[in-house]
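Asks: Here you go, sequence then predicted model.
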Amino acid sequence: MPTIQQIVKEIRKTLSSFDITKGIELSDNEAKTRMYLVEPFFESLRYNRGFENSNLVPEYDADFASLKGKKVDYAILFRNKPEIIVEVKKCSVKLNDKHLAQLNEYFNNTNDCKIGILTNGIQYEFYCRNNNGNNNGLHPTPFYVFDWENIDGSQLEKLAEFYVTEINTKDIIDSAQDSFFMEGFEEALFKELVKPSTEFVKAVFSHMNGKRLTENIEKQIRDLINSVSIKSALDRLIIEESSNANSGIITTDDELKVYHVIKTILAQHKQIETNSVGYKDFKGKFSIILDDNQKKKVCDLYITPTSHKIDIDGEKIEIPDIDSIVKLKKRLIDKALSLL
């Protein structure tokens, strides 16, 4: 079985050899966009188009409940079930919320569907279910966007997860949901610090040994919560966490950020206690460990201003962003469980 690197190389070669400019010129309506752009794209991932014994089925006649007689442009089938649906627009059309609403309607009424793709043949937006919303529709933000006119390495690594022999929709969705969770946490924390809630102010005042929070005191505390005080507290937090690790080495903000992402990932497994996850900082590397025991090492981080890498069981992997860390969720949890 080919490695991910080999698959990435194959996809890059196939997509790069395709005359995208010619394909765009020919795609002057939706039907031609499907023929000249969308189908070649999915062929690069080795999906077979057709009506029988295929996994890329055009004009899929799904059970749309109240939408009887309507068809989705494509369905990608696994074990004869439509786990991915694709809504196509003419290549000259800029994808918008109206198109997403249409995809969402199909998604909500298609049994077994797990991922929705919205495309104009050039840009491909991948959506999954919104677990944090009030309904079971698609998350309003795509978890992955592929732009055929601007291909880069990180795009292809993600795209390789959809290669026909590699795809695991459950793992892809879990990874997307973890990314949304981390982004949501950071956004919520930012909003709380920008405009502190009364509950937050009360918590701060309580740590000041305050007894009665008056309107004047609340205003004073709100005025003090700013970038200067937050930066000062952050510097102290870094020193404190460094001291707790007994390393004698100043731990960097980048190392702590990656550490907290991995700790959050591990803590989501019910068998891994949040408080058991810690770290030990060394000169040149940063180890994430369990139970304050260096023999229970989950991974090593090698973080510099120009390079972010993680070492799991001797394999070093680039982690340029949160998504690349979340992709390693299963490996990190499996490693941690093996140490328990």
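Replies: Structure's in. What do you need?
Asks: contacts, neighbours, all on C-alpha from now
Replies: Will do.
Asks: ranges for the strands of this structure?
Replies: Assigned by DSSP state E, the strands in the chain fall at 56-60, 72-78, 81-88, 115-119, 123-128, 144-147, 277-282, 285-290, 293-303, 308-312, 315-318.
Asks: and among the ones you listed, the most buried is which?
Replies: Ranked by mean neighbour count, the strands of the chain are led by strand 115-119 with a mean of 24 (mean count of other Cα atoms under 10 Å).
Asks: what's in contact with that strand?
Replies: The contact list for strand 115-119, computed with Cα atoms under 8 Å, 6 or more residues apart in numbering, reads 83-89, 95, 99-100, 103-104, 107, 124-129, 138, 169, 173.
Asks: on that earlier part again, quick one: which of the strands of the chain is nearest Ser17?
Replies: strand 144-147 (15.5 Å; Cα to Cα).
Asks: Give me the packing partners of the closest one, helices and strands only.
Replies: Packing contacts for strand 144-147, counted by 3 or more Cα pairs under 8 Å, 6 or more residues apart in numbering; DSSP states H and E, involve strand 123-128, helix 153-159.
Asks: Any idea which of the ones you listed gets closest to Tyr47?
Replies: Closest among those, using Cα to Cα: helix 153-159, at 13.3 Å.
Asks: contacts for the closest one?
Replies: Ile4, Gln5, Val8, Ile11, Arg12, Tyr144, Val145, Phe146.
Asks: and the residue lying closest to Phe162 once chain neighbours are set aside, how many neighbours?
Replies: Closest residue to Phe162 apart from its sequence neighbours, by Cα to Cα, 6 or more residues apart in numbering: Leu45 at 7.0 Å. Counted by other Cα atoms under 10 Å, the residues lying close to Leu45 total 22.
Asks: ok, and here's another one to check against it:
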Amino acid sequence: MDLSDHLLQIASRIPSQLPHLLTEEATKNALVLPFLNGLGYNVFDPTEVVPEFIADVGTKKGEKVDYVIMRDGKPALLIECKPVGSKLHINHASQLFRYFSVTDARFAILTNGTDYQFYTDIEAPNKMDEKPFFEFSMLSLDQRAIEELRKFSKSAFDVGRILTTASELKYKKQIQALLSKELEAPSDDLVRHFAKQVYGGTYTLAVKTQFTQLVGDTFKEFIKDRVTQRIQSALDGNIGAPASTSITPTETRASNNSPVGEEDVVTTSEETEAFHIVRAILSKHVQPVRVVMRDTKSYCGVLLDDNNRKPICRLRFNYSQKYIGLFDAEKNEEKFPLNVPLDIFKFEERLVEAVANYENPNSKTTEAGEIVKAESA
């Protein structure tokens, strides 16, 4: 199973698990260990994943870090866990700071089971930075985070490769935070910078007040215009797309496997993320390799066995409002709105039912989403 499928399956279970995770140990067992296993590490092999790792530091004897990932017999990744729901703060990482300086590990993770912060030593060699270079939440997992996590998987782990992008990730995040802050309340320096370039008079307090409002409003209008342009561009590329919610699944369109209009078909990261969610949901019922994505100009189709006559769903993400198209036993499509790709987990029963219709026409699905064979009359 692909890394995306593993992580999305874990993410889908978290909301129902949270009320039962009352201790740090419960958090480790239910959330952290499955996460490490999803990255490809054998959590039952003490030569690969070491729990309660001890490395005496000065006068601090017998202190432990919760887990250490070993590579070639040496610590590569330190992991400190906190109870689920805890607010992660650098003050919670005292053991990581100490262990980072006395082991060969170049990376450390601070986590509460849902939120993960990744650290390294960008600022000073062999000294863990006070700010993470990468962080994400399993409760809002997206394809971009999954691709970053792929670098930490057992099969792809490469210290040099991760370090080459770590500083870029860290500083981009900080710049984005500054831009967000400036967007909400432009700083005096930024206002002065723009005012002096467009205003020829004396920069008085009244001018500063006027331009503070102007700069803030202009930023927001600029972003709004860019978003509108992107949406309009997507709409212009789909003029003539059918508006009906009932579409025969056997109709043919230009796809990535077809020479007709091939250069116009672009699979977005959200479509890829949504496809992996669908495949993760169905992996309990069919081999994941049988669930195939076929993109077209009007929608991104998910098929069983790459067969046009076996549509599982259609991802209609080319408009400002995203939809998932689901099929009944007669292959009629019904569209449902989505806010984010993770909303697809709400339609697990319908997706399983679609597959069941092709695997066994007489089958049905239970409320738990399991496929069972219907009894003959």
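Replies: In hand now; what should we look at? Owing to the predicted nature of the structure, the values given are computational and were not obtained by experimental measurement.
Asks: now, among the contacts of helix 153-159 of structure 1, which is nearest to Ser338 of structure 1?
Replies: Distance to Ser338 of structure 1 across the contacts of helix 153-159 of structure 1 (Cα to Cα) is lowest for Ile4, with 24.6 Å.
Asks: can you tell me which residues contact that closest one?
Replies: Per Cα under 8 Å, 6+ apart, neighbours of Ile4 of structure 1: Glu157, Ala160.
Asks: where's it relative to Thr141 of structure 1, distance?
Replies: 26 Å (Cα to Cα, to the nearest Å).
Asks: and if you look at Phe282 of structure 1?
Replies: For Phe282 of structure 1, the distance to Thr141 of structure 1 - Cα to Cα - is 39 Å.
Asks: What of Thr169 of structure 1?
Replies: 18 Å.
Asks: which of those two has more neighbours?
Replies: Thr169 (17 against 14).
Asks: The residue nearest to that one when sequence neighbours are not counted: neighbouring residues, count only.
Replies: Spatial nearest neighbour of Thr169 of structure 1, chain neighbours left out: Lys114 (7.2 Å); criterion: Cα to Cα, 6+ apart. When neighbours are defined as other Cα under 10 Å, Lys114 of structure 1 has 20 of them.
Asks: aligned partner of Lys114 of structure 1 in structure 2?
Replies: Matched across to structure 2, Lys114 of structure 1 falls on Arg106, judged by TM-score structural alignment.
Asks: so that match touches Leu77, yeah?
Replies: Yes. Contact criterion Cα atoms under 8 Å: Arg106 of structure 2 and Leu77 qualify, at 6.7 Å.
Asks: picking up where we left off before, ok, the residue nearest to Phe162 of structure 1 - contacts?
Replies: Ile11, Ala160, Phe162, Tyr163, Val164.
Asks: Which position in structure 1 pairs with Ile371 of structure 2?
Replies: Aligned partner of Ile371 of structure 2 by TM-score structural alignment: none.
Asks: got the contact list for Ile371 of structure 2?
Replies: His285, Val352, Glu353, Ala356, Ser363, Lys364, Thr365.
Asks: what comes up buried for stretch 52-59 of structure 2?
Replies: Buried residues in stretch 52-59 of structure 2, defined by neighbour count with 16 or more other Cα atoms under 10 Å: Phe53, Ile54, Ala55.
Asks: doesn't Met70 make contact with the first one?
Replies: No. The pair formed by Phe53 of structure 2 and Met70 falls short of the contact definition of Cα under 8 Å, at 10.7 Å.
Asks: excluding its backbone neighbours, what's nearest Phe286 of structure 1?
Replies: That would be Leu301: by Cα to Cα, 6+ apart, it lies 4.9 Å from Phe286 of structure 1.
Asks: Next: Asn130 of structure 1.
Replies: His139 (4.0 Å).
Asks: before we move on, what about Thr267 of structure 2?
Replies: Asp295 is the one closest to Thr267 of structure 2 (Cα to Cα, 6+ apart), at 6.6 Å.
Asks: Gly278 of structure 1 touches Phe286, doesn't it?
Replies: No. Between Gly278 of structure 1 and Phe286 there is no contact under Cα under 8 Å: 10.7 Å.
Asks: Sketch out the strands for the stretch 201-350 of structure 2, chain order is fine.
Replies: 291-295, 300-304, 311-316, 322-327, 333-338 (DSSP state E, counting those that start in this stretch).
Asks: What is the corresponding segment of structure 1 for the last one?
Replies: Read it as strand 333-338 of structure 2. Using TM-score structural alignment, strand 333-338 of structure 2 pairs with nothing in structure 1.
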